[in-house]
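In: Dropping the sequence and predicted coords here.
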Amino acid sequence: MRIIDLLNSKAIDLEGKPSAKSEAIEHLVNLMDTTGNISDREAFRLAVLNREDEGSTGIGEGVAIPHGKSTAVKNAGLAAMVVKDGTDFDSLDGEPAYLFFLIAAPNEANDLHLEVLSRLSTILMDEGFRQKLILAPDIKAFLKFIDEKEQEKYGKPEEKETKLPEKGFQILAVTACPTGIAHTYMAAESLENKAKELGITIKVETNGSGGVKNQLTPEEIKNADAIIITADTNVEMTRFNGKPVIQTKVADGIHKAKELIQEALGGNVPIYQSTGENITEGQSSSEKESVGRKIYKDLMNGVSHMLPFVIGGGILIALAFLFDDYSINPATFGSNTPFAAFLKTTGDTAFAFMLPVLAGYIAMSIGDRPALAVGFVGGMLANTGGSGFLGALLAGFAAGYLVLGLKKVFTKLPNSLEGIKPILLYPVLGILIIGALITFVINPPVAALNTWMTVMLNGMGSSSKVVLGIVLGGMMAIDMGGPINKAAYTFGLASLATGQYDIMAAVMIGGMIPPLGIALCTTFFKNRFTKKEREAGMTNYVMGLSFITEGAIPFASEDPIRVIPACAVGAALAGGLSMFFGCTLLAPHGGIFVFPLVGNPFGYVIALVAGSVVSMTLLAILKRPRVDVQVSGSEILDL
């Protein structure tokens, strides 16, 4: 939906004179009412005000984009107003707003208002374009400026049909990271942007937390010149049989997109050869991959499938304690009231899947679908046998390689027995052997090791735990969601299962510091950053408070020597303080949304603020002011 198609000349006022935010909204609603797009003016006005109560839509830079989604809206539309003298709209940057766009979206329009909001926010980031709109001599010129800018950014409408060559896309790509939240989409955006710069057509499939999006079709794969796979988990590979395929880690998709695209079109990419089964593989037969890399990908495949059970179940368990009454029976705290018992039972059920799912999907990553059941059983036996998280890890790898061994052994069987292998031979023999292996070989020593570790952690003095918190907090900030970060997070998850709730608290606070420290620095030390970086810094407030460490990646990739040490020191301090204050956390994720579940929340907030401020200060000292950055008078920090 184009912006220009939603704007009605009747709903544009280039000489607005509101003296307050309420008057601005009132006038914009009146303008919208003149278009006939709304059936109930008052209902729509309330929808706009309700949205405004959730947070100001004054996005800064002199722009406000209020919006309302309501049954009172018959047809989607836009109203616009220019206030040449500006008016206060509670904007995020505290500055007056000069340009106003009101979005009206019907209830059944899905996320239409978000799409329009995204387009408007993007084109209005151009300061020169904003000035053209503010100074537009008449409505006709105002519409013309918007039409030209939208075409410049998104192309003409007719170009949408002709943009793709008859042959199809030159390059196809797949991105995937263990959590499917940040790296997946950052790699996709980087590849798309670099391809556009190089004049290359590309389509990127994302294997994110919400499932596969923008899925590649067989016809597109057939016509593509090359395939790029940037993934830290396994993706479905048999569809690429016979095609030139590059496979690398997801971080390369973010940082080395241009090089990957150039390599893909260089004519020297190995041809992927499938084993002939409908499998999910991590590498082509012609690609040399290190043992460590292969182990990491198999492990992350298990972790990525496990996380929804851990996060969902863990938070429900934590909520059970939040809503329960300790005084009823301290011995059964968490299940004393019916509602708390319901939450606890549901959470425990989800959480119980953690180790079987981890082991099952590690095994499947190695030995394909026949290994899934074998891994599940191995993980469950590790869980019930006392070897816990470490036992489940070993069970997953053992089950995967066990099934690979069985496949080789059964290659000697007649082809007529091929159909009974996956439904009879692999599950029966695989489960039997893994059962014996876990019960008699893995569980006894690993269970003893777990018992020793629990006793040791319980016996740690406050100083020893502070050191542990410092190490874990620092690890969360070293590679911003990479292997070291995931190792610390995985250790925190394992500790939850053994009742070490202080460890999870230190892990989460360490992961929150990097984006928060960067966001604070872009706010209070603006002259250290470009305009684009300052805009990205605002997003890091949300990502940091939500415990999404990956928000720091763009800054770390641009300036790792300064950003990573600053973030790591602040995160290590926060982790150590969390341990020092005796903070605990029953939930494995959630950021500020699970702060009510934190033991000693006051101390936890102190640790969070201290770590963030230290990271901000160190980053400001290390980066120094930029001579190439122009900061407006209202933005200059009095140093």
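Out: Great, that's in hand. Quick caveat, the model's predicted, so the values are computed rather than measured. Residues are numbered from 1 along each chain as shown.
In: hey, let's count contacts and neighbours off CA atoms from now on
Out: Noted.
In: Pull the number of nearby residues for the nearest residue to Met579 once chain neighbours are set aside.
Out: In space, not counting the residues next to it along the chain, Met579 is nearest to Val466; the distance is 5.1 Å by Cα to Cα, 6 or more residues apart in numbering. By other Cα atoms under 10 Å, 23 other residues sit near Val466.
In: Next one for the comparison:
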Amino acid sequence: MKITELLKRDTVIMNLTASNKEAVIDELVEKLNGANRLNSKAEFKEAILKRESQSTTGIGEGIAIPHAKTKAVKQPAICFGRSVSGINYESLDGQPAHLFFMIAASEGANNTHLETLSRLSTLLMDEGFRKQLLEAKDEEELLCLFDEKENEKEEEVEVAKPEGNEPYVLAVTACPTGIAHTYMAADSLKAKAAELGIAIKVETNGSTGIKNGLTKEDIERATAIIVAADKQVEMNRFAGKHVIQVPVADGIRKTETLLNRAVKQDAPIFKGVKEDGKAENTEKENGLGIYKHLMNGVSNMLPFVVGGGILIALAFSFGGIKAEGPLAELFMSIGGGGTGAFLFLVPILAGFIASSIADRPGFMPGVVGGFLAAHANAGFLGGLIAGFLAGYVVLGLKKLFSGLPVQLEGIKPVLLYPVFGLLITGVVMQKVVIPPVVALNEMLTGWLNGLNGTNAILLGLILGAMMAIDMGGPINKAAFTFGIAAIEAKNFGVHSAVMAGGMVPPLAIALATTFFKSKFTEAERKSGLTNYIMGASFITEGAIPFAAADPVRVIVSCVVGSSIAGALSMLFQITLPAPHGGLFVIALVNKPVLYIFSILIGAVVSALMMGIWKKKVK
């Protein structure tokens, strides 16, 4: 199938009227919908924005390839748009984009369609071809250019395998949809390797499956392996090799740097993958190792926070602030920190941090270390230390016992790691870590309880802003975790500011789409209504699609409003003992009217900023 069977005259816009990223997406989606290629315009746009929220599809060199594979597509298609003057699409190279290709792949698209869509990305790597597209006079000339380009005999740029000790680089490329970045990264790496005289083989993990797969012989001979992927790929096969792991965009933009690193073996030795599919290296790539371990703990702790928190809120609702009465006591016993879900917060946090570092053998020492911390009132800080301590202790034990005879391999996970891991972690926690951390926690609790005036307002402002700046990302989670820690310390004012800040972004979106209709598309106005519920429920992520479409205006507006809400909450000395629930736990707030007022002020400010700042939809 040829590209021009998917790219037709009725899906070509030779001169885009859009002036920003959001408007480009709207214009291309509208073109596809008008050409009867979509089942649902709103659903398709939502899928496009979801892909943009993962990483920009503005790949640089003046090209943007927004794409999605969804049931909202009636017929696979390519929509082309051109802007001679260029449009800011937040591209990887920071330069304006001129050529836009919106790829629409249906949920059940066959391999022929997907291979054709993927081939488009390889053609665009040719600078001369891109220049021809920019200079095309009309739709007919544009389509002829694609036909002529496809009829050219493709040159094989992959270098033959080397002889002797010459460097041999392997690469794997993959992106979430597998119809654009996957193949562009592969072609970029092969082209640069040919230029540098480096032997390379590239495996693509695209929507049609694995192509040019790496063999056991390839891996054994490889100098190093580059994994440029934004989704999970098979990694266990690379154990014992130097592996460079980067986003797929780096495989397009930073090819020379990656290849030079590979040749010099400037990369950690890959140890293997754990059962949950997460990779573990002996070194940290870009300083992200500690962050990944921490997020593994936090993400696994959150279900306990949400589930237990809602039950605690129900207990307070039915039994008052002391949770008195049979039903309230039942809910508290299931969700609370005495016998229920909240009892496990710190142990689970520590256990999953440790297992992220040292795999399953680290989990038990981490859990016990976390429990010791919680039992001694060392709190979340003690749990964090316990998790990292247990993980690295077990890692050390693995190295220590690596020289034992093969016959003893079976007793390591069932005897040596558990006993020595628990013993060392427990002794260090009890004798070294817990006493100073408890003292530090007492100081922190005293500081929080003594906060008043400007200091309290400033803390609320910062926490509110953190909740909005990445809307469910690591900064948001850090603020949320701090609020939970404050609840554990019996300070209920801090988390009220956290929750207020987290509720503002979706509520602001809902208000903006309601009162500034001309600034949003019809699809955005419809989806904006759901943000009333999401905001009221303390689900900050409801604002993400809007932030992805127009990040500067939306995120800045939301950060301002959320910081105001957090600051007002601390100014009014509002307390909230429930960790989750939004307005549905308003009965537990000591000053419910002022709390609602704080949230609404923040949401209104954000909505007004968006309404004034955003441009009208054409």
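Out: Yep, that arrived. From a predicted model like this one, the values you see are computed outputs, not experimental measurements.
In: thinking again about what came up before, I'd say the residue nearest to Met579 of structure 1 and Leu573 touch.
Out: No - with contact defined as Cα atoms under 8 Å, Val466 of structure 1 does not reach Leu573; the gap is 9.4 Å.
In: picking up where we left off before, quick one: the residue nearest to Met579 of structure 1 from Ala506 of structure 1, how far?
Out: For Val466 of structure 1, the distance to Ala506 of structure 1 (Cα to Cα, to the nearest Å) stands at 9 Å.
In: For the stretch 351-500 of structure 2, which segments count as helices?
Out: Secondary structure of the stretch 351-500 of structure 2 (DSSP state H, counting those that start in this stretch): helices located at 363-375, 379-400, 411, 417-428, 434-449, 453-469, 474-488, 493-515.
In: how big's the offset between the fifth one and structure 1?
Out: Spelled out, it's helix 434-449 of structure 2. In the superposition with structure 1, the average deviation recorded for helix 434-449 of structure 2 is 1.0 Å (mean Cα distance after the TM-score superposition for structure 1).
In: got the buried residues for the helix ranked longest in structure 2?
Out: Across structure 2, the longest stretch assigned as helix under DSSP state H is helix 289-319. Of the residues in helix 289-319 of structure 2, 289, 292-298, 300-302, 304-319 count as buried by neighbour count, 16 or more other Cα atoms under 10 Å.
In: next one: stretch 402-416 of structure 2
Out: Those would be 412, 416, for stretch 402-416 of structure 2 by 16+ other Cα under 10 Å.
In: Aligned against structure 2, show me the partner of Ala371 of structure 1.
Out: Ala371 of structure 1 maps onto Gly362 in structure 2, with residues paired by TM-score structural alignment.
In: can you pull the contacts of Ala458 of structure 2?
Out: For the record, residue 458 of structure 2 is Leu, not Ala. Counting by Cα atoms under 8 Å, 6 or more residues apart in numbering, Leu458 of structure 2 touches Ala567.
In: And for the equivalent of Thr523 of structure 1 over in structure 2, the neighbour number?
Out: Residue pairing (TM-score structural alignment): Thr523 of structure 1 is matched to Thr514 of structure 2. Taking other Cα under 10 Å as the neighbour definition, Thr514 of structure 2 ends up with a count of 16.
In: Contact partners for Thr514 of structure 2?
Out: Contacts of Thr514 of structure 2 (Cα under 8 Å, 6+ apart): 525, 528-529.
In: Let me have these in TSV, adding secondary structure and neighbour count as columns.
Out: Shown next, in TSV, are those (DSSP: H, G, I helix; E, B strand; the rest coil; neighbours: other Cα atoms under 10 Å):
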residue	secondary structure	neighbour count
Arg525	helix	21
Gly528	helix	26
Leu529	helix	18
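In: any idea how far Val169 of structure 2 is from Asp250 of structure 2?
Out: For Val169 of structure 2 relative to Asp250 of structure 2 (Cα to Cα), the value is 16 Å.
In: So between the two, which is more surrounded?
Out: Comparing Val169 of structure 2 with Asp250 by other Cα under 10 Å, the one with more neighbours is Val169, at 26 against 19.
In: Hmm, the more buried one is touching Asn260, no?
Out: No - the criterion here is Cα under 8 Å, and Val169 of structure 2 misses it with Asn260 at 9.9 Å.
In: List the contacts of the aligned residue in structure 1 for Met609 of structure 2.
Out: Matched to structure 1 by TM-score structural alignment, Met609 of structure 2 sits across from Leu618. Residues in contact with Leu618 of structure 1 (Cα under 8 Å, 6+ apart) are Ala566.
In: Can you check my assumption that Leu618 of structure 1 lies in a helix?
Out: Yes - Leu618 of structure 1: assigned to a helix according to DSSP: H, G, I helix; E, B strand; the rest coil.
In: Regarding Ile12 of structure 1, what is its secondary structure?
Out: Of the three states, Ile12 of structure 1 takes strand according to three-state DSSP.
In: residue in structure 2 matching it?
Out: In structure 2, nothing lines up with Ile12 of structure 1, judged by TM-score structural alignment.
In: Look at the residue nearest to Ile12 of structure 1 when sequence neighbours are not counted and say how many residues are nearby.
Out: Using Cα to Cα, 6+ apart and skipping residues adjacent in sequence, the residue nearest Ile12 of structure 1 is Ala80, 4.7 Å away. Ala80 of structure 1 is flanked by 24 other residues according to other Cα under 10 Å.
In: Output the residue interval of structure 2 matched by stretch 22-42 of structure 1.
Out: So stretch 22-42 of structure 1 sits over no part of structure 2, by TM-score structural alignment.
In: how much does the longest helix of structure 2 deviate in direction from helix 379-400?
Out: Angle of helix 289-319 of structure 2 versus helix 379-400, following axes from the mean of the first three to the mean of the last three Cα atoms, to 10 degrees, is 140 degrees.
In: so after helix 289-319 of structure 2, what's the next helix or strand?
Out: Beyond helix 289-319 of structure 2 on the C-terminal side, the first helix or strand identified by DSSP states H and E is helix 326-335.
In: post-alignment, that next one versus structure 1, mean distance?
Out: Relative to the matching residues in structure 1, helix 326-335 of structure 2 has an average distance of 0.8 Å after the fit, by mean Cα distance after the TM-score superposition for structure 1.
In: Just give me how far that helix sits from the chain centre.
Out: Taking Cα atoms, centre = their mean, to the nearest Å, one finds helix 326-335 of structure 2 lying 35 Å from the centre of the chain it belongs to.
In: how about it, which residues of structure 1 does it hit?
Out: Under TM-score structural alignment, helix 326-335 of structure 2 corresponds to residues 338-347 of structure 1.
In: mind listing the strands for structure 2?
Out: 12-13, 58-60, 63-64, 67-70, 77-87, 97-106, 168-174, 199-206, 209-211, 224-229, 243-246, 270-273, 279-281 (DSSP state E).
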